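**Student:** what's the 3D shape of this:
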Amino acid sequence: MVDEWYINMDWRDRIKKVVDDIEWIPEWGQDREHEWLDNMGDWMISKKRFWGLGITNLGI
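**Tutor:** Below is the predicted model of the structure:
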């Protein structure tokens, strides 16, 4: 069994407010970003691999 790691996306509404403050070029980018945020679940930062668990380096 391989574990998967997720980041909880409870702060989605805060991200949407920031998206509205950005000047989007092209303009349809804002709608696309809102669609993505509306339809996304928790963010998976790992992926099952047969040799082990890969974890995204967030530079923290």
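**Student:** only C-alpha atoms for contact and neighbour calcs from this point on.
**Tutor:** Fine.
**Student:** Distance-wise, check residue 34 relative to residue 7.
**Tutor:** 19 Å (Cα to Cα, to the nearest Å).
**Student:** Which one's more surrounded, those two?
**Tutor:** Between residue 34 and residue 7, counting by other Cα atoms under 10 Å, residue 34 is the more crowded of the two (16 against 11).
**Student:** run this one through as well so I can compare:
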Amino acid sequence: MSLGEEKFSENASVMKLYLEVSHKLHEEKTPHQNITVYETEIFGRLMTLDGEPVLTS
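**Tutor:** Modelled structure (predicted):
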């Protein structure tokens, strides 16, 4: 999968979130999880754990 095609989405009954990645900043595999940090065009940096987006408020 090329980076321009990397996308993440979250769906809930009251909200949908769709993030398109511009490029990968860092990727690391630990004994417990895979950590990847991406740059997005609109929201800045996005971290994923085992391929799932991590969101904070």
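**Student:** Can you calculate the TM-score here?
**Tutor:** TM-score for the superposed pair, counting by TM-score structural alignment, normalised by the length of structure 2: 0.30. Supporting figures: 29 aligned residues with a Cα RMSD of 3.1 Å.
**Student:** so residue 21 of structure 2 sits right up against residue 36, yeah?
**Tutor:** No. With contact defined as Cα atoms under 8 Å, residue 21 of structure 2 does not reach residue 36; the gap is 11.7 Å.
**Student:** so who does residue 14 of structure 1 touch?
**Tutor:** Residue 14 of structure 1 makes no contacts at all, as judged by Cα atoms under 8 Å, 6 or more residues apart in numbering.
**Student:** SS state for it?
**Tutor:** helix (DSSP: H, G, I helix; E, B strand; the rest coil).
**Student:** What's the first helix or strand after the lengthiest helix in structure 1?
**Tutor:** If you go by DSSP state H, structure 1 has its longest helix at helix 28-39. Toward the C-terminus, helix 28-39 of structure 1 is succeeded by strand 43-44 as the next helix or strand (DSSP states H and E).
**Student:** Packing partners of that next one?
**Tutor:** Using 3 or more Cα pairs under 8 Å, 6 or more residues apart in numbering; DSSP states H and E, the elements in contact with strand 43-44 of structure 1 are strand 6-7.
**Student:** which parts of the longest helix of structure 1 are buried?
**Tutor:** Neighbour-count burial for helix 28-39 of structure 1, with 16 or more other Cα atoms under 10 Å as criterion, is recorded at 30, 34.
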